[in-house]
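Participant: Build me a model:
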Amino acid sequence: MRIHFIAIGGSIMHNLAINLAEQGHQVSGSDDQIVEPSKSHLLEAGLLPKELGWFPEKITDDIDAVILGMHADGENPELKKAQELGLKIYSFPEFVYEQSVDKIRVVIAGTYGKTTITSMIMHVLKKLGKPFDYLVGAQLEGFDDLLQLNPDHNLIIIEGDEYYASSVDKHSKFLEYKPNIALISGVEWDHFKAVIEEEAYYKQFEDFIRTIVPKGTLIYNKENERTRAIVERTMDIKINRHGYKLPEYSINKGVTYLNHGEDRIPLKIFGKHNLSNVAGAFTVCEWLGVKRDEFYDAIQDFKSSIRYLEFVASQNGSVVYQDFAHTPSKLRASIHAVKEQFPTQDLVTIIELNAYDSLDPHFIQEYANSMNESDFAVVFMNISLLKEKNIVLDNAIANLTQAFNHPAFRVITQVADLEVFLEGFKSTGYNLLFMSSNNYNGVNMSSFADKFLRNF
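Facilitator: Below you'll find the model as predicted:
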C-alpha cells in the first residue's frame, strides 16, 4: 500500500509510520513541527520529511490511505486535497482496527490504571513467550516502541484512550477498536483535565461497552461505583461480564504479598490501586488462556509503569518514590499506599501543582485534608506560571494553606528553594514521595533523591 501521514511527527503516528514501512509499505508524511524523539526515529527510518510544513502536491490519487493525526486541524491543506480526491482518510485508531480486524482485540480502558494494566498484561505475555501486537500511549519498560503490528500475530493488546480520534473524527479513540475482550478499570470524571461535560464523558464508556463484539467479554472493576452504574445500563446486550475486585494481600517488612490460599506471592509494586490493577490484568490473562500459576510467576518482577509509585532510590532505611498524579483522589490514595507499606516511618510528600488548573478557586477546596497522612506536606509550583496568570503569590499561598489544612505545610515556588529544603531535611526515618503530572520543571529526580537521602 501507499500510505501518507498528515502530522507524522506525533508519538503514535511516527511509530505507526515506521512499523508500516518495515512491513514493506510505501510511506510518506508531513508535519509543521517534529520534535525529539520522533525526529531521530523518523530520520533513522528514512521517513523524516525534507522540510516542515504542509504540501498539498504530496497528495495524489495513487495514495491508498491517508492517516490523519490529532495535530492536523480540519482546514489542513493536505487534508483538503485528500478530501477533494476522495481518498480513504483514517484516524490512527481506525487504521489500527482495519489492520487487526482478524486478530483477537483486547482493549483496556478507564480513567485511571489503563496504562498499568496494559503493561502488566504485556509483561506477562512477553515473559511467557506468547506473541502479540500492541498499542500503548506511553513508553513501557521492556518495549522499544509504542506500537507493533505484525501480520503473523493473532492477538493485539490496546490501551484504549477515551479522547477524540482526530480533528475531524470527534468519536473517542476506543470506540474504533471493537474489542473481543474489553476491560474498564474505573471511571472518574477529572475536571482538571476535562474537555467534555461530565455526563458525556460517562456516556463514552457506555458506548464503548456497546462496541464489544457479540458474545465478547467485558471485564470491569466492580468496586468502582460509577463503573458498575455504566455496566448496568448495558445489560440489554449479549456479552460476557466478569467483575474483579481488590485481591487479598499482606505486607511484611516493606514487601507486599498477594495472598492465594496458603501461598504468598511477593510483588515489586504496592498500593491498593496497583493491586486492583493486578486483579484486572490477571482476569484478562485468564481469558487469554494464561494459567493462574503462570501469571503469578510472571507478575512477581513487574515494576511500576509511567512513574506510578515508582521506586527512585533508598539509603539507610529511607526510600524515595515518584508518582504520576495530581488530583485530590490520587494524592490521597498514593500517600496512603506509602504509609501502609511503611507504617513506622514518617513521610514527606511534595506535590507539583499546575497553576493553570489547580489554583482555580472552584477546585482548590477539593484538596482539603488530602495530605493529612503525610507528616510533612509541600506544594511546589513554578513561580513563572503564577506570574503569567497574574496570581498574587501571597494570596496563592494563603489559599493553598487554608485548603490543604495541614499542620506541617509549606509552598515552594523555586527549584533552588526546593533543593535547599531537601538538602536541609534530616531524612533518617523519613520516606519521600514526589508527585506530579508534569515533568518536575526538568528536575532530575535522581538528583533530588540524592539531596534528600544524603542528609542523615
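Participant: Could you use CA atoms for every contact and neighbour count after this?
Facilitator: Noted.
Participant: quick one: the strands in the stretch 151-300 of the chain?
Facilitator: Here the stretch 151-300 of the chain has its strands, by DSSP state E, counting those that start in this stretch, at 155-159, 164-166, 169-172, 181-184, 217-221, 240-244, 249-252, 255-260, 263-266.
Participant: ugh, wrong one, I meant the stretch 351-456 of the chain
Facilitator: Under DSSP E, counting those that start in this stretch, the stretch 351-456 of the chain gives strands at 376-380, 409-412, 430-436.
Participant: Can you give me the distance of the nearest residue to Gln300 once chain neighbours are set aside to Val338?
Facilitator: Nearest residue to Gln300 in three dimensions, chain neighbours excluded: Leu267, at 4.9 Å (Cα to Cα, 6 or more residues apart in numbering). Separation of Leu267 from Val338 (Cα to Cα, to the nearest Å) stands at 15 Å.
Participant: neighbour count winner among those two?
Facilitator: Val338 (24 against 17; other Cα atoms under 10 Å).
Participant: A strand includes the more buried one, no?
Facilitator: No - under the criterion used here (DSSP: H, G, I helix; E, B strand; the rest coil), Val338 is helix, not part of a strand.
Participant: what residues are up against it?
Facilitator: Val338 sits next to Gly271 when contact means Cα atoms under 8 Å, 6 or more residues apart in numbering.
Participant: Where does the residue nearest the centre of the chain sit: helix, strand or coil?
Facilitator: Nearest to the geometric centre of the chain sits Thr115, at 4.5 Å (Cα atoms, centre = their mean). Three-state call for Thr115 (three-state DSSP): helix.
Participant: looking at it, it is touching Val136, isn't it?
Facilitator: Yes - under the criterion of Cα atoms under 8 Å, Thr115 makes contact with Val136 at 7.3 Å.
Participant: Could you also give me the structure for this second sequence? I'd like to compare it with the first:
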Amino acid sequence: MNVHFIAIGGAAMHNLALALHNKGYQVTGSDDTIFEPSKSRLEAKGLLPEAFGWFPEKISENLDAIVLGMHAKEDNPELLKAQELGLKIYSYPEFLYEQSKHKTRVVIGGSHGKTTITSMILHVMHYHDRDVDYMVGAQLEGFDVMVKLTEENDFIVLEGDEYLSSPIDRRPKFHLYKPNIALLSGIAWDHINVFPTYENYVEQFSIFIDSIVNGGSINYNVEDAEVKRVVEASENTIRKIPYQTPDYTVENGETLLETPEGPLPIEVFGKHNLNNLAGAKWICQHMGIDEDDFYEAIATFKGASKRLEKIAEGSNSVAYKDFAHSPSKVEATANAVKEQYQNRKLVACLELHTYSSLNAEFLKEYKGALNAADVAVVFYSPHAVEIKKLDAVSHEQIANAFQRDDLVIYTNPDDFKDFLFSQNFDNKALLLMSSGNYGGLDFEAVKGLIG
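Facilitator: Sure thing, here's the model as predicted:
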C-alpha cells in the first residue's frame, strides 16, 4: 500500500508512519515544521520530507490512502487536492481501526490514567513474551516505537483518547475503535475548548460505552461516581465488570501491594496508580495472563515516560516530573508523592499551560488540587494566554481558584527559576507538573539541586 501522511511530524502521526514502514508499506508525508524526536526518528527510516511545507503535487491517484493529522487545517492544499481526486482520506483513529478490524481490539479510555494503564498492560505482555499490536501515548522502556501493527497478532491494545479525530472529522478518537474489550478509568472534565460543558464531555463516554461490540466487556473504576453512573446506565449488551483500588501499604518510601502471596514491593506508587494497576490486571486476565504472572511482571514496571517520573534522588531528597495538568490529575499526583514521602516537605510546582487550564472559567476546577503540598507554586505565561487568544488571567483569579492563601505565583520564567534554585531540598520532595517546560527550565540543572 502507498500511504501519504498530511502532518506526518506529530507524536501520534509519526509513530503510525513508522509502524506502517516497518510493516512494509510505502510511506510518504508532509508537514510545515517537525520537531525532535519526530524529526530524527523519521530521518532514520528515510521518511523525513525533503522540504517543509505543503506540496499538492505529492498527491496523486497512485496513493491508496491519505492519513490526515490534527495539525493540518481544513484548507490544507494537499487535503484539497486529495478531496478533488476522490482519494480515501482517513483520520488517525479511522486508519488504526482499518488495520485492526479483524483483531480483538482492547481500548483503554478515561480522562486520566489511559497511558499508564496501557503501558502496564504492554509491560506485562512484553515481560511474558506475548506479542501484541498496540498504540500508546508515551515512550516505553523496552519498546522502540509507540505504534506496532502486524498481520499476525490477535490482539491490539489502543489508548482511547477523547480528543477530536481530524480537522474534517470532529468525532472523539475513541468513538471509532469499536472495542471488544474496554476499560474506563475516570471521568473529569477536560478539553474545554472542544467540550464547553461538563454534560457534553460526559456524553462522549456514554457514546464510547455504546460503541463496544455486542457481547464485549467493559472494566470500570467503580470508585469514580460518574464512571459508575454512565457504565451502569448503558443498555449495550456487554459484560460490565467493576474494579477498585487494591489494598496496599507504604513503608519507608516503598509501596507494598497486598497479593494472595503476601505483600509485593512495586515501583509505582499513589492511590491513582494502584487503581490503574487493578484495571490493568483485569485486562491482562482477559488477554490470557493469570494473576500470579501479572504480579511477577508488574513488580518491574517503572512507569510510563513523563508520568510521575523520578528525575533525581539523594540521600534524603527526591525530584519527580509529571505530565499532570488537569485538576484531577494534579490532585492525584500531589497526594501520591505526599503519601509516599510522608516525612518530607512536598514542594509542588504546577505550570498552567493547556487551553483549559488557562481559561478563566475553568480555573475554579483547581480548587484544593494542591492541598497536599507544603509549598505550592503555580507558574503561567501571560504570553501563552495571548497566543491561545484567551482573556487575561490575574494572580488574584489563580489564588482564588486554588483556595490557598500561601500559594506562590510566578509569570516570569527567570523568577520561577530563581525561586527553585534558591531552595534547600534537604528532607524535601520536589514535584514538577506540566505539559510544557516552565518557559525553558533546564531539567538537567534541576537534578543538581537534589543532593
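Participant: Tell me how the two chains score on TM-score.
Facilitator: Overlay of the two chains. TM-score (TM-score structural alignment, normalised by the length of the second structure): 0.91; 451 aligned residues with a Cα RMSD of 2.6 Å.
Participant: returning to what we had before: Asn277 of the first structure versus the residue nearest to the centre of the first structure, what's the distance?
Facilitator: Distance from Thr115 of the first structure to Asn277 of the first structure, counting by Cα to Cα: 10 Å.
Participant: Gly216 of the first structure too?
Facilitator: The gap separating Gly216 of the first structure from Asn277 of the first structure is 21 Å, by Cα to Cα.
Participant: With Lys339 of the first structure instead?
Facilitator: Lys339 of the first structure is 19 Å from Asn277 of the first structure, by Cα to Cα.
Participant: More neighbours: the two, which one.
Facilitator: Ranked by neighbour count (other Cα under 10 Å), Lys339 of the first structure and Asn277 place Asn277 first, with 26 against 18.
Participant: quick one: contacts for the more buried one?
Facilitator: Listed by Cα under 8 Å, 6+ apart, the contact partners of Asn277 of the first structure are 113, 116-117, 185.
Participant: same question, Pro263 of the second structure
Facilitator: 248, 256-257.
Participant: if we can go back for a sec, pretty sure the residue nearest to Gln300 of the first structure is in contact with Val255, am I right?
Facilitator: Yes - Leu267 of the first structure lies in contact with Val255 (Cα under 8 Å); the separation is 6.9 Å.
Participant: Give me the common contacts of those two.
Facilitator: Contacts common to Leu267 of the first structure and Val255, judged by Cα under 8 Å, 6+ apart, are absent.
Participant: Please settle this for me: is Ala72 of the second structure part of a strand?
Facilitator: No - using three-state DSSP, the assignment for Ala72 of the second structure is coil, not a strand.
Participant: Look up how far Val106 of the second structure lies from it.
Facilitator: 28 Å.
Participant: Give me the more crowded residue out of the two.
Facilitator: A side-by-side neighbour count of Ala72 of the second structure and Val106, using other Cα under 10 Å, places Val106 first with 27 against 21.
Participant: so that one touches Asp154, yeah?
Facilitator: No - with contact defined as Cα under 8 Å, Val106 of the second structure does not reach Asp154; the gap is 10.7 Å.
Participant: which residues does the closest residue to Ala297 of the second structure other than its chain neighbours contact?
Facilitator: Of all residues not flanking Ala297 of the second structure in the chain, Val124 sits nearest, at 5.3 Å (Cα to Cα, 6+ apart). For Val124 of the second structure, the contact set (Cα under 8 Å, 6+ apart) comprises 284, 294, 297-298.
Participant: sec struct for Val124 of the second structure, please.
Facilitator: On the basis of three-state DSSP, Val124 of the second structure is classed as helix.
Participant: what separates it from Ala225 of the second structure, distance-wise?
Facilitator: Here Val124 of the second structure is placed at a distance of 29 Å from Ala225 of the second structure (Cα to Cα).
Participant: Next: Ile168 of the second structure.
Facilitator: 34 Å.
Participant: By how much does the biggest helix by length in the first structure deviate from the second structure on average?
Facilitator: When the first structure is parsed with DSSP state H, its longest helix is helix 272-287. When the second structure is superposed, helix 272-287 of the first structure averages 0.4 Å from its matched positions, counting by mean Cα distance after the TM-score superposition for the first structure.
Participant: buried sites along that helix?
Facilitator: Neighbour-count burial for helix 272-287 of the first structure, with 16 or more other Cα atoms under 10 Å as criterion, is recorded at 272-285.
Participant: Out of the residues you listed, the closest to Ile89 of the first structure would be?
Facilitator: Closest to Ile89 of the first structure out of the buried residues of helix 272-287 of the first structure is Val284 (32.5 Å), distances taken as Cα to Cα.
Participant: Helices along the stretch 1-150 of the second structure, start to end?
Facilitator: 11-22, 38-44, 77-85, 92-100, 114-127 (DSSP state H, counting those that start in this stretch).
Participant: any chance of these in a markdown table, plus distance to His175 of the second structure?
Facilitator: Formatted as a markdown table, the helices of the stretch 1-150 of the second structure follow (distance: least, Cα to Cα, whole Å):
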| stretch | distance to His175 of the second structure |
| --- | --- |
| helix 11-22 | 17 |
| helix 38-44 | 27 |
| helix 77-85 | 23 |
| helix 92-100 | 9 |
| helix 114-127 | 15 |
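Participant: which of those helices sits most buried?
Facilitator: helix 114-127 (a mean of 24; mean count of other Cα atoms under 10 Å).
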